[in-house]
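> Here is the input, now give the coordinates:
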Amino acid sequence: MVAAVESTDDLEALSLDDARSEAQRLTERILAARDAYYGADAEVVDDATYDGWMHRLEALERLHPEVQGQDSPTLTVGAASGTLFAPVEHAERMLSLDNVFSDDEFLAWTARVERDAGRAPHYLCELKIDGLALSLRYERGRLVTAATRGDGRVGEDVTENVLRIAGIPHVLEGSGHPDLVEVRGEVFFTVADFASLNAFQQEHGDRLFANPRNAASGSLRQKSEGKNERQLRAMDERLSRLRLTVHGIGAWVDPPVETQSEVYGLLHAWGLPTSPYFRVVDSGAGADDFIRHYGEHRHDVEHEIDGIVVKVDELALHDELGATSRAPRWAIAYKYPPEQVNTKLLDIVVSVGRTGRATPFAVMEPTRVAGSVVRQATLHNQDVVKAKGVLIGDTVVLRKAGDVIPEVLGPVVELRDGTERAFVMPQHCPECGFPLAPAKEGDIDLRCPNARSCPAQVRGRVEHIGSRGGLDIEGLGEVSAAALTQPVRPDVPPLVTEAALFELTAEDLFGIDVVVRDAETGLARLLEDGTPDTRSPFRRQRRKTDRAFDPEGPFDGDESAILSKSAEELLANLELAKTKELWRFLVSFNIRHVGPVAARALAQWFGSVEAIRAADRDELAAVEGVGGIIADSLLDWFEVDWHREIVERWQAAGAQLATPGHPGPGAAVAAGGVLDGLTVVATGSLDGYTREGAKDAIIRAGGKAASSVSKKTDFVAAGPGAGSKLDKAEELGVRILDAAQFHVLVTEGPAALGDN
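Down below sits the predicted model:
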C-alpha cells in the first residue's frame, strides 16, 4: 500500500534559484497551515496535503542543502503558542513524529533502527488518532497543568477546559506517584460524537465543523470570558464530548518500568485512558502486518485514524537512538494513503486569481473524502481537463493528496450514459468580460489582461495587502476583501482598485452584502446545504434608544446608527497601517518578484518609494538581494499609470512611504550604526517586539537580520518558543540575549551590554 504524496520527480531539474523559490513556497504553506492548526480555531488543510508539502520540502533540502535555513519546518515542531492562553513551558520537549508512506520506507526505517541499536528490538504498534496533541503535568499525582504542543517547548495553558473533559483524572489512582510526570496524549471526538456535535451546531444555528480534528482543536481552545449563556452552553456541549487517549510520557525521572508497553500498563493503573488498540511485535515484518490490518479496517474503530505509530518498545534504546531537532529516531508514523471516492462532476467553471490567471475548477456533488466535505477541485487549465478526459456530467474519481487538493483523477467511463458534454474554455473573463489571452506566446495558461479593475484580481490584491507578509492589517481578510471589491450589493464596490483603500469611510462600509469567496479557488464558498455563504460583514448596530433604526437603510450619521465593531476596527487598523514599515508597502504594491526579502533590501538601501522610483536599472540591480530580474519588474511596474496612481493616492491619504530619518540611497549602509558589521538572529517571542519589528530594529541599527544561526552570527535574541535556533546558538557558543538585552543591543550597541 503506497500513500499518495506530492511528486518529487521534478526537483533534480531545478536550478538553485528555482529551488530557493520552491522551498520558500512550501515553507510559507507549511507555516500557514501550522499557524492555523496550532494557533487558531480555524480550518486547515488535510493531513495528506500537509504531509505532501513536507515530503517535497525534505526531498528538496536533501538535493539542495543550501536552501535549508535553521527555521525550516523540517527542523521545527508545531507553531508558536498564540495569545489567547498563557504560555506553558514543557518540562521535556514535546516532539513530533517523522512520517513514512510506503512499506519500503517503513522497512528501511526498521533496518536503520536495528543497525543503530545493534540488535532487533520489539516494536509497539498503535493507531495514530487524528486529534490534537496534549501534555498533562502531574505533580505527586495531582493534575497541575494541561498544555497544547505549541512549538514543542512552549504550549498554551488549556487546563481550565481539560478539567471539564470526562475521563481525565484530576488526581491519579493508586500510590507512589513521581514528584513530576508529563503524560502525553491525543484529544479527539469519536465519529459518533462528531456527528452529534454537528447536529447540535446546526440545530442552534452555529457553524458546522469540517472534520473531527478541527472540531477538537477548536473546542479545546475556547475561552469562557465574554460568552453569553447560550455560548457557554454550546462550549460545555463541545467539551463534554471530547475524549483523551494517552500514549506516552515526557518528563519522568527513572520510571520503574523498562518498556513502552509497561508504561501503558502503569498509566492505565493510574486511571488514565489508554488505547486498547496496540500490539507488541518482535520484528519489522510483524509491525508491517499490523499496519496492513488496520489499513483494511480503519473504519472499524470508534475514532478517525490516519495511520499507525510504531515505537521501539525498550525504553533503554530510546536514549541510545536519540532524536533529531523535531522527532525521535525510535518512533515513526506510517501514514495511510488518502481515501478515494466517486462523485458526480456537475460543472466546470473558471475562476480568476490575483495575477489574472484563469483556472478551471470542477464543481461536484458534495462528497466526504479524507475527513471533509468536498465540492470543488482545481483542474489547472484547459489542457489538463483534456488530458484527464473528464466530461461535464461524468462520475469522477476524487482524492485528497499532493499539492493540489482535492484532486480529480479521471472519469469512470463505464458509467457514462451519453448525456455528458465536453468543457469549452471561455474566451472572456467571467468576472469582467475582457478577452482572455496568454501572457506571452507559447503560454498554456490564459489570463485576464484587465489587471487594473478586474474585480477578482482587485480582490486578491486587497487580501494580499492585509496579509501578514503585506501590511498585516487586522480585519482585512478574505471576507472583507471580497466585501470591498465584489459585493452582492451595492452595485458599485467601495474599491474599484486598491488605490482608494486608505480613503475608505464609514459610509463606504455600510449596506454591503457579500458572498464569501474561497481563498484558494476564488469561487463562492458554499454552506452545508449548498447555498452560497452570504454575509453582511459591516452591518450597522442599533442604538438602544432608537426603535425605528433600519440596518438596511442609507447611512445618515450618528443620529440613527453607530459603527459595527468590525467596521470600526477595520477603519482604525487602516489608519494604523499608514505608519507601517516601508518594506511592507513595497510588498503590498503587488510588484512581481518583490517579496519581503527584496522589499527589505530596497527599503534599507533607498529609504523611500520616491528614491526607488527615481533609480535606474543598474542602481536597482546593484542592491544586494535585488538583481536584474527584480529591477526590471520595478521599472515595468512604475511605467503603468494606475500603479503610479496607487502610490500617489496612498501618500495623499497619509501613508508613510518613506523611512523616517533615512539619509538617502545607500547612505544608511555607509553611515553605519550601532550594529554595523554585526549579524543578529531574533527568535521566539521578544517582549516589546513583533517578529518583523525585531528584524526591523536590527536593520535600523545597521546590522544584518539573519534567519538562521551560524558561526558568523554575533548575537541571538531568544524569547519563549525560540526552538532549534536557540539550540544551535548554545551549540556554537553564540551569545544569547533576552528581550531586555536585545533592546539595549539595538538602541545602544554591544558595548552597553558589558560582559554579562
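> use CA for all of it now, contacts and neighbours both
Noted.
> Which residues belonging to stretch 98-115 are considered buried?
The neighbour-count check on stretch 98-115 (16 or more other Cα atoms under 10 Å) flags 98, 99, 100, 101, 102, 103, 106, 107, 109, 110, 113, 114 as buried.
> One more, so I can put them side by side:
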Amino acid sequence: MDEALRIQQLRKQLETYAREYYIQDAPTVTDQEYDRLMHELEDLEAGHPELADPNSPTQRVIGAILPGFEKYTHARRMLSLGDIFSREELEEFVARVRKEFPGASFVAECKYDGLAMALHYEDGRFVRAVTRGDGLTGEVVTANVRTIRSVPMYIDAPGHVEVRGEVYMPKVSFERLNEVQTTLHLPLFANPRNAAAGSIRNLETSVAASRNLEIFLYWYQNALEHGINTQARALEAMHAMGFPVNMDFAVCDTVDELWAFIEKTREKRSSLPYEIDGVVIKVNSLEQEEALGLNAKTPRYAIAYKYPAQEVQTRLDDIFLTIGRTGVATPNAVLTPVRVAGTLVSAASLHNEDLIRDRDLRIGDTVIIRKAGDIIPEVIASVKERRDGTQVPYVFPGTCPVCGSELIRLPEEADHFCTNPDCPAQVLGSLIHFVSREAMNIDGLGEKKVRQLHEAHLLDTIQDIYHLAEKREEILALHGWSDKGFDKLLANIDGSRQRSLADLLFGLGIRLVGRKAAGLLADAFGSMDAIMAATKEELAAVKYIGGTTAESLTTWFAQPANQGLIQSLKEAGLNMVQAPKEVPSVSSPFAGKTVVLTGTLSGMSRNEAKALLESLGATVAGSVSKKTDLVIYGDKAGSKLAKAQELGVATMPEAEFLQEAGHVA
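All right, here's what the predicted structure looks like:
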C-alpha cells in the first residue's frame, strides 16, 4: 500500500479508536493493538516529514513551548448567562419567554464549572480552539486543546462548524494534581476550574497534556446553517459527530418538569465525576432563540439556575495563629478534612477574635462549613447540640507565636497585631509582598525563591533586593539557580526601578494602604518626598483616604527605620515620582464616575477591569456608599450588589460594561 495512503488510514483508525475509548467508553481494540498502530504511524511519519499534520494522533501530547496566544474575534459573542436562585425566578423566566412564544419548550442541562471554549472545524478538520476572553475576543489555545484526547480532530461534516462547551478537570484528576503539588511542595490549586483554566492557558503544552482535562460540548453555534433547528437536535448532532456531549439532558414543556430536572440533578451532584454548580435552561427552538436575542446584560433565551453553597459538618480540631506582613495575627481553624464543593477542606480562616466569639466556636466543636462563592472555605456556625462537655473555649494568645512579642488590639479595631517590626513572619511577608505582581512585579522572585534566599540570609530586607548582584556566588551555589536565570532576575530587578510611585507605595506594605489608596496618594502628592512631608490632615483630605489611613501613614513614615528604607531605595535608583495622570482622549460614559466592582468577572481579571475603568476616566472604589455612582457586577455578586440596590445606586452587569467600554475603547 502507498505509505501516504497508509498514514491517512492509520490516522482515521486511531481517531475512531480514541473516540470509542474516551467518549463512548466502549473500546473495540486492545491497548496493545492501539499501541502497535500508533508505533506504525510514528515510524511512517518519521519517514515522511512532508506529510506532517498537527492533528495527527502522534502529535496530541507533544510538549512544545508556545511563544504566546494570538487573539481571535468570535463570530458571535460568548456571553455569560444570567443567574436565578429560586423556583419563582424560574417561573418568571418561562413566563417572559412564553409572552413572545406561547408554545415554547425548553432544554435543561448541567451547568459545568470549567473554562468556556469554542472549537472550529473546516471541512471536517479541527483548525482552532478559542477561549471566551472578554466575550468578543478570545485567545487561540489550539495546541493545548489538542492534548484533550476526547476532542475529535476530524468530524464528518462539510463546511464550517463551530461548537462551544466547557473544558473541565475531572474530580479524580484534580485530586491527583494536588497530590503531586503537595509532594513537590508547591501551592495547591483552589478548585478544578482554576486548575483547568491554568492548564489551558499554560504556554507549555506538556502541562495541559499531563492534567487529564476533559470537555463537554453544549452549543452548536451555527446549527441553523446545517439544517438543525432545536437545541435538543443540536446536542444529538454533536454527539453523532463524535463530540463529547452529556446526553443527560431533558426537553421540558412545563416549569414542573424543569424543576424536577433541577432537583434530580441536585441529588446526584456530589456523585458526579465532574463539578457542576447548577442547571442551564435554554429555549429549545433555535429560531425562537434567534428572535429572542440578547439583553444588554445577558441572553434572553437562556438562564442558569445556581445551586446554593453546599454546607457540611466537620470537627474543629484546633485553632492556630498566622502573622501577616503588617503584623496582623489571624486565627485559623484546623478541621477534620471534609469534601466541600469538590475539594477537600482541612483549614479555614477565622479572621479575628470577634468572629470566634460571635459564632461561639470552641475547639472540639462540630461546626458547619461552606465555601463562600464556592471558592473560599468558611466556618459559619457551631452545632451546639452536639457538644458533650469536652469542647474548650478559645482564648486569644497574648504573644506572637513566631517571635514571642506582645500581641495588642488597637481601640475600635477587630485585629490583633504583633508589636515587633522585626518579627520574622512580618519580614518574610513584606518581602514576598514587595516583589509580587501587584506591587513591584519582579519576575523570578516568587515566594519560593524569596523564602530560599531569606533562609540563606541573603535577603533579609527590601533594600537587599537591589544588592543581590553582589551576592552572585553565594546565590549560584544554592539549588535551582543558574547563570542565565540569575542574569534574567537582575534584569527584572533593574526594570522594577522604573515602576510607578503608586506601585512602590503599595509595595512598602503600609497598613491600610492598598492599591487604591496608593494610587490616590501618588496622584494627589506627585512624589514620595511630598507624601512623607504631608501632615495627617493633608493626607486625610485626599478623597477616600480618611483619618485612620492618614494616621497609619504618618506613624509609618515617622519611624527612623522606614525613613532609612526610603533613602536606601532612592540611592538604589527607584522611581520616587508619579507621572501626571492622562486625561482620557475619548468620550466615556464612565468618566467622572465612582465605580465599584463586585462578583467574579469572566471576561477579564478584577485588576484589568479596574485599569480599563481608570483609563476611561472613572474612579474605582472598594465599597458601596451613597457617593457611589455605579456598581458593575459579575457572577456570584453578593453584599455589595445588595447594598447598591438598597441605596438605589445604578448597577450594570459585566457583559453590558464590556459592551459599553468597547464602544469607547
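> what's the TM-score for these two chains?
Scored against TM-score structural alignment, normalised by the length of the second structure, the superposed chains reach a TM-score of 0.71; 551 aligned residues with a Cα RMSD of 4.2 Å.
> Of the buried residues of stretch 98-115 of the first structure, which pair is most distant in space?
Greatest spatial distance in the buried residues of stretch 98-115 of the first structure: 101 and 114, 19.7 Å, computed using Cα to Cα.
> on that earlier part again, let's see which of the buried residues of stretch 98-115 of the first structure end up in strands.
Among these, the ones falling in strands (DSSP state E) are 99, 100.
> helix, strand or coil for the residue nearest in space to the middle of the second structure?
The centroid of the second structure falls nearest to residue 194 when counting by Cα atoms, centre = their mean (5.6 Å). Under DSSP: H, G, I helix; E, B strand; the rest coil, the three-state class of residue 194 of the second structure is helix.
> all helices in the stretch 501-650 of the second structure, in order from the N-terminus.
Here the stretch 501-650 of the second structure has its helices, by DSSP state H, counting those that start in this stretch, at 501-507, 515-525, 528-533, 536-540, 546-558, 560-571, 606-615, 639-647.
> The longest one vs the first structure, average offset?
Average distance, helix 546-558 of the second structure versus aligned residues of the first structure after superposition (mean Cα distance after the TM-score superposition for the first structure): 4.7 Å.
> Name the residues that touch that helix?
Residues outside helix 546-558 of the second structure that contact it (Cα atoms under 8 Å, 6 or more residues apart in numbering): 510, 511, 512, 513, 532, 535, 536, 537, 539, 540, 562, 563.
> Distance to residue 362 of the second structure added to the residues you listed, as JSON lines?
Below are the contacts of helix 546-558 of the second structure laid out as JSON lines (distance: Cα to Cα, whole Å):
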{"residue": "510", "distance to residue 362 of the second structure": "33"}
{"residue": "511", "distance to residue 362 of the second structure": "30"}
{"residue": "512", "distance to residue 362 of the second structure": "30"}
{"residue": "513", "distance to residue 362 of the second structure": "34"}
{"residue": "532", "distance to residue 362 of the second structure": "45"}
{"residue": "535", "distance to residue 362 of the second structure": "45"}
{"residue": "536", "distance to residue 362 of the second structure": "42"}
{"residue": "537", "distance to residue 362 of the second structure": "44"}
{"residue": "539", "distance to residue 362 of the second structure": "42"}
{"residue": "540", "distance to residue 362 of the second structure": "41"}
{"residue": "562", "distance to residue 362 of the second structure": "40"}
{"residue": "563", "distance to residue 362 of the second structure": "44"}
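> Highest neighbour count among the residues you listed?
residue 539 (23 neighbours; other Cα atoms under 10 Å).
> Distance-wise, check that residue relative to residue 401 of the second structure.
Using Cα to Cα, to the nearest Å, residue 539 of the second structure is found at 34 Å from residue 401 of the second structure.
> Equivalent analysis for residue 142 of the second structure, please.
Counting by Cα to Cα, the gap from residue 142 of the second structure to residue 401 of the second structure is 50 Å.
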